[in-house]
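In: Sequence and predicted structure, then a few things I'm wondering about:
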Amino acid sequence: MATLNPSATTDGTWLSRWEPENTSFWSAGASRLAWRTLTITTLNLTMAFIVWFLVSALVVRLPQIGFKFTPQQLFWLAAMPGLAGGTLRLVHMFLTPMFGTRLVVSLSTLSLLIPLVGWFYAVQDPGTPYWMLMLLAFLAGLGGGNFSSFMPSTSLFFPKRLQGTALAIQAGIGNFGVSIVQFVTPWIIGFALMGGAAFMGDSQTLTKAGVQSQVYLQNAAAVMIPFVFVFGVSAWLMLKSVPVKANFAQQFDIFRSRHTWSMTSLYIMTFGAFSGLSATFPLLIKQIYGGFEGAPDPLAWAFWGPLVGSAARVVAGPLSDKFGGARVTHWAGLGMLGATLWVTTLTSPTGLDSFPMFVAGMLTLFFFAGVGNASTFKQMPMLFEPRQAGGVIGFTAAIAAYGPFLFGMLFAASFGAFKSATPVFYGLAAFFAFNVVLNWWMYARRGAANPC
């Protein structure tokens, strides 16, 4: 019976054996260990998303407290975490098979303290140079990088029949970090933390529509610091690592498969759109509807987008396990296409009357993007063996993580050249249509060579 002990380790970190497809092994304690690992890693991933999208919640407030930036500079700030997140994910995709879950999750989480402390101090001084804010925005991308090591780790812990559910739970709840930071920020900056202790910093004067108020913008970063510390230390104390190892060179075998590239395109459609629109939704509301009298507060609405998308991702995981990832991706892609075409009719308003419909169209787009986020992660483990599946998950997530950067640049260019976001949404519609056809032909149609 000792040989069935899933908790046995070779050095306190690496498990001596891991066979999730073995039902006896799974029921002997592996299931409990896998779900515990999922819980701890998901908490850490949620903090990673909070830090990654912190800038999107701060950037709309910076001009209101005295920072002098153009709309293009603000879009660049919102885009920079996406550039960093995508780049760092290309590194993270290799880390789990090399260093193990315990080391990667704990140290990656604790590294988030760097941008949090930096933003805590930077927003207190409107004289902080733009290059410093750009550097701190790039460092916020440390949170974006974590996804490409955390998710492959989870895929190794679960049998294929449960991977759609497990990965959707982790990514979906992790994605809630976007909504959390965008929802909490407007509230938490409204009062002094810890009784106004001196080390928490002074307030800033916020001017909106000619009305002044006192805010503590640094609180958005400060409130997250203890959670990051506790979750990072907990990961070090409680996690183990699956004995699936490969060096850097061995992991390049995934690039010889056409499925790596097709799944990358599909995940750009789903998560690239989710992350890119999550980062730019507040600024889109401000640029499209902010010029009208009684304009809405972007942060009062923007958090709904990632909230809806994240919830859809959690729900769509079990559905993908039941009906098949490719079929769910097909309908998600069609939904994204329809929602995008709907939004194009609402991006050149003449007043606030169309704002509710604009929000509804965007939330529909977020919903179907969330569904597709879950279903694509069901497809990948079905197309590859476990170690390769983890690598493909990491790589596709890395490329799609450039979404905030790409969308920030596209919207900045579109507003600069056309004074409108409409051309970007037309381009998105064309890309979504291409991916619907790609997925249908390779995976979803009757008689497909690789149904998944």
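Out: Looks like it arrived, so ask away.
In: C-alpha from now on. contacts and neighbour counts both.
Out: Noted.
In: Met357 contacts Leu346, doesn't it?
Out: Yes. Contact criterion C-alpha atoms under 8 Å: Met357 and Leu346 qualify, at 7.4 Å.
In: Comparing those two, which residue is more hemmed in?
Out: The neighbour comparison of Met357 against Leu346 (other C-alpha atoms under 10 Å) goes to Leu346, with 19 against 15.
In: so where do the helices sit in the stretch 51-200 of the chain?
Out: For the stretch 51-200 of the chain, applying DSSP state H, counting those that start in this stretch gives helices covering 54-58, 71-92, 95-99, 101-110, 113-122, 130-140, 142-145, 147-157, 160-188.
In: Just the buried positions in the third one, please.
Out: Of the residues in helix 95-99, Leu95, Thr96, Pro97 count as buried by neighbour count, 16 or more other C-alpha atoms under 10 Å.
In: wait, the first one sits on Met151?
Out: No. Taking contact to mean C-alpha under 8 Å, the distance of 11.5 Å between Leu95 and Met151 leaves them out of contact.
In: Number of residues surrounding the residue nearest to Thr46 when sequence neighbours are not counted?
Out: Once flanking residues are discounted, Thr46 sits nearest to Gly174: 3.9 Å by C-alpha to C-alpha, 6 or more residues apart in numbering. Number of residues near Gly174 (other C-alpha under 10 Å) recorded here: 23.
In: Repeat that for Gln64.
Out: Count around Gln64 with other C-alpha under 10 Å applied: 16.
In: what does the helix or strand harbouring Ala279 rub up against?
Out: If you go by DSSP states H and E, Ala279 is part of helix 273-289. Helix 273-289 is contacted by residues 53, 56-57, 60, 75, 78-79, 82, 178, 295-299, 301-303, 305-306, 309, 347-349, 351-352, 355, 366, 369-370, 401-408, 420-421 when judged by C-alpha atoms under 8 Å, 6 or more residues apart in numbering.
In: Sort out for me which of these are in strands.
Out: In strands, judged by DSSP state E, none of the contacts of helix 273-289 are found.
In: could you flag which of those are buried?
Out: Applying 16+ other C-alpha under 10 Å to the contacts of helix 273-289 flags 53, 56-57, 60, 75, 78-79, 82, 178, 295-299, 302-303, 305-306, 309, 347, 352, 355, 366, 369-370, 401-408, 420-421 as buried.
In: this is the comparison structure:
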Amino acid sequence: MSTLASPTTLAPAAAGRPGPITEWRPEDPRFWATTGAPVARRNLYVSIFAEHVGFSVWSLWSVMVLFLGPEYGIDPAGKFLLTAVPAALGAVLRLPYTLAVARFGGRNWTVVSALLLLVPAVPMAVLIEPGVSYATLMVLACLTGVGGGNFASSMANINLFFPERLKGRALGLNAGGGNLGVPAVQLVGLAVLATAGAAYPRLVPAVYLPLIVLAALLAARRLDNLPGARNEPGALRAAARDPHTWVMSLLYIGTFGSFIGFGFAFGQVLQLQFHDRFPTPVDAAWLTFLGPLIGSLVRPFGGQLADRLGGARVTFGNFVAMAAGAGLVLYAARDRSFPLYLAGFLALFVFSGIGNGSTYKMIPAIFRARAAAEAELTGDREAAERRARRLSGALIGIAGAVGASGGVLVNVAFRQSFLASGTADAAYLAFLGWYALCFLVTWAVYLRPGPRKLSGV
């Protein structure tokens, strides 16, 4: 992860149009009040917009599959693969995108990562029509994964601008604004379906072409590169050896993986499970955006709740609720009760959003608790806290990458379930089992009383 090598002041013009920043000291109250806060806010607002567009491009295929009617010759299993591959590439890119901020500069990388969104969007706006090969569609779907990497680089960049006491709120706004790209692209798809019709899928990526260019231009004109940002040598290796990294990655698969996986798959599943109620794509599209919208809006609330009650407690209760939601969806699907089915799925979106916030809050809390214990033994509080920040940043990068792979697992689970039995029942049972594993692990590692329990997580 990116950190600041040393406490750094600010160059003159940075509060208005960005000039080169030579020093940056966000923890200095006077500096922050006079100069730092306006610069950080400006960078945050532009970052939210650029990340929002990236998330929308990443989520394009959650909409595009609704346009692929019988004339494209693709069965439901093939459509689930088209929504799985963007999640896979997005997960893989999150780690290198995190490291790119310190290597190339936050402004520079945001410009590059925004322009990379044109790589899938331009050919999609040209090539998608009846007769296009499935292999071409798979390549185009995979390329939209570049949008998934933007979240990691955006979070790493904004993390550098704010003092510790304000990082949670800033990162929550940045993450929530990005996550809103999922329902936003689905609303764009709904608008195209309702006006131009299902015969014009190319209009959906075409809508994003000017927004991608605007994001790149705003980044070039309004963002800053901070001095002294660097990738801590050995931090990723040290974090990879820490058991908490893999525990938190498992939990993040359950929260963020569920959010992005359900966001990609929800429209297809609605049509397959309740085809009599949703015979056409436009019938399903008006509901598709609802779950991701709610899940995005409640994400900051999960962090705030974790501040009050403790991240581990909120995460534990959250996974219990997600298991109950998966059980309700399973029951409703078997009973053919659409109201119960919708209530269960919306509950899964709500609690995956809350869990995204609470698990992110757990990560720094874990290392703060360990730093306090280490400082008591060694007497060197500063060194312990520095090590905690170093490992915490690296863990966020790894957990973000691994967690995003949950989007692949959700879509593959739906695909295999429909292939094997023609229903999604097996997938719902798998989700229920995973959430049960997550709440048991949360209790065993972070809540179970004992001498090794970490206090304050």
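Out: Received, thanks. Just so you know, these numbers come straight off a predicted model, no measurement behind them.
In: still on that earlier bit, could you list which of the buried ones among the contacts of helix 273-289 of the first structure belong to helices?
Out: Judged by DSSP state H, the subset of these located in helices is 56-57, 75, 78-79, 82, 178, 298-299, 302, 305-306, 309, 355, 366, 369-370, 403-408.
In: Now which residue in the second structure aligns to Ser348 of the first structure?
Out: Residue pairing (TM-score structural alignment): Ser348 of the first structure is matched to Arg334 of the second structure.
In: mind checking how far its match is from Tyr428 of the second structure?
Out: Look at Arg334 of the second structure and Tyr428 of the second structure: by C-alpha to C-alpha, to the nearest Å, they are 11 Å apart.
In: Next: Ser153 of the second structure.
Out: 33 Å.
In: Tell me which residue of the first structure lines up with Gly267 of the second structure.
Out: So Gly267 of the second structure corresponds to Pro282, using TM-score structural alignment.
In: same question, Gly357 of the second structure
Out: In the first structure, Gly357 of the second structure lands on Ala374 (TM-score structural alignment).
In: Verify the contact between that match and Ala168 for me.
Out: Yes. The criterion here is C-alpha under 8 Å, and Ala374 of the first structure meets it with Ala168 at 5.1 Å.
In: intersection of neighbour lists for the two?
Out: Common neighbours of Ala374 of the first structure and Ala168 (C-alpha under 8 Å, 6+ apart) are Arg313, Val314, Ala316, Gly317.
In: What strand or helix carries the third one?
Out: I take that to be Ala316 of the first structure. helix 304-323.
In: Give me every residue in contact with that helix, excluding its own residues.
Out: 161-169, 171-176, 178-179, 274, 278, 281, 328, 362-363, 366-375, 378.
In: Over to stretch 260-269 of the first structure?
Out: With C-alpha under 8 Å, 6+ apart, stretch 260-269 of the first structure has contacts from 254-255, 333, 369, 372-373, 376, 380, 392, 395-397, 399-400, 403, 431-432, 435, 438-439.
In: what range in the second structure does that stretch sit on?
Out: Stretch 260-269 of the first structure maps onto residues 245-254 of the second structure, going by TM-score structural alignment.
In: Just give me how far the matching stretch sits from the chain centre.
Out: Its chain's average C-alpha position is 14 Å from that of stretch 245-254 of the second structure, according to C-alpha atoms, centre = their mean, to the nearest Å.
In: swap in stretch 95-106 of the second structure?
Out: The answer for stretch 95-106 of the second structure is 17 Å, by C-alpha atoms, centre = their mean.
In: Then stretch 189-197 of the second structure?
Out: Taking mean C-alpha positions (C-alpha atoms, centre = their mean), stretch 189-197 of the second structure and its chain are 26 Å apart.
In: in it, what's buried?
Out: Gly189, Leu190, Ala191, Val192, Leu193.
In: Can you report how many residues lie near Leu342 of the second structure?
Out: Neighbours of Leu342 of the second structure using other C-alpha under 10 Å come to 18.
In: let me redo that: Pro63 of the first structure
Out: 18.
In: Could you check how far it is from Thr207 of the first structure?
Out: Following C-alpha to C-alpha, the distance that separates Pro63 of the first structure from Thr207 of the first structure is 9 Å.
In: Of Ala374 and Ala168 of the first structure, give the one with the bigger neighbour count.
Out: Ala374 (37 against 31).
In: residue contacts, the more buried one?
Out: Contacts of Ala374 of the first structure (C-alpha under 8 Å, 6+ apart): Gly164, Leu167, Ala168, Ala171, Gly172, Arg313, Val314, Ala316, Gly317, Ser320.
In: so how far is Val328 of the first structure from it?
Out: 9 Å.
In: Could you do Leu334 of the first structure as well?
Out: Counting by C-alpha to C-alpha - Leu334 of the first structure and Val328 of the first structure are separated by 10 Å.
In: what does Pro356 of the first structure give?
Out: 28 Å.
In: do Phe271 of the first structure as well
Out: Going from Phe271 of the first structure to Val328 of the first structure by C-alpha to C-alpha gives 15 Å.
In: and the contacts of Ala374 of the first structure as CSV, adding distance to Phe25 of the first structure?
Out: Compiled in CSV, those are given as follows (distance: C-alpha to C-alpha, whole Å):
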residue, distance to Phe25 of the first structure
Gly164, 20
Leu167, 21
Ala168, 24
Ala171, 26
Gly172, 28
Arg313, 29
Val314, 27
Ala316, 28
Gly317, 24
Ser320, 25
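In: before we move on, the earlier item: among the shared contacts of Ala374 and Ala168 of the first structure, which one lies nearest to Arg89 of the first structure?
Out: Arg313 (20.5 Å; C-alpha to C-alpha).
In: Over which residues of the first structure does stretch 149-162 of the second structure lie when aligned?
Out: The aligned range for stretch 149-162 of the second structure is 145-158, by TM-score structural alignment.
In: higher neighbour count, Ser153 and Tyr428 of the second structure?
Out: Counted by other C-alpha under 10 Å, Ser153 of the second structure and Tyr428 do not tie: Ser153 has more neighbours, with 30 against 24.
In: Surely Ala300 of the first structure is in contact with Val184?
Out: No. With contact defined as C-alpha under 8 Å, Ala300 of the first structure does not count as touching Val184 (10.1 Å).
In: who has more neighbours, these two?
Out: The neighbour count for Ala300 of the first structure versus Val184, taken as other C-alpha under 10 Å, is higher for Val184 (16 against 12).
In: So what does the more buried one match up with in the second structure?
Out: Per TM-score structural alignment, Val184 of the first structure is aligned with Val188.
In: Same question for Ala401 of the first structure.
Out: Aligned by TM-score structural alignment, Ala401 of the first structure pairs with Ala404 of the second structure.
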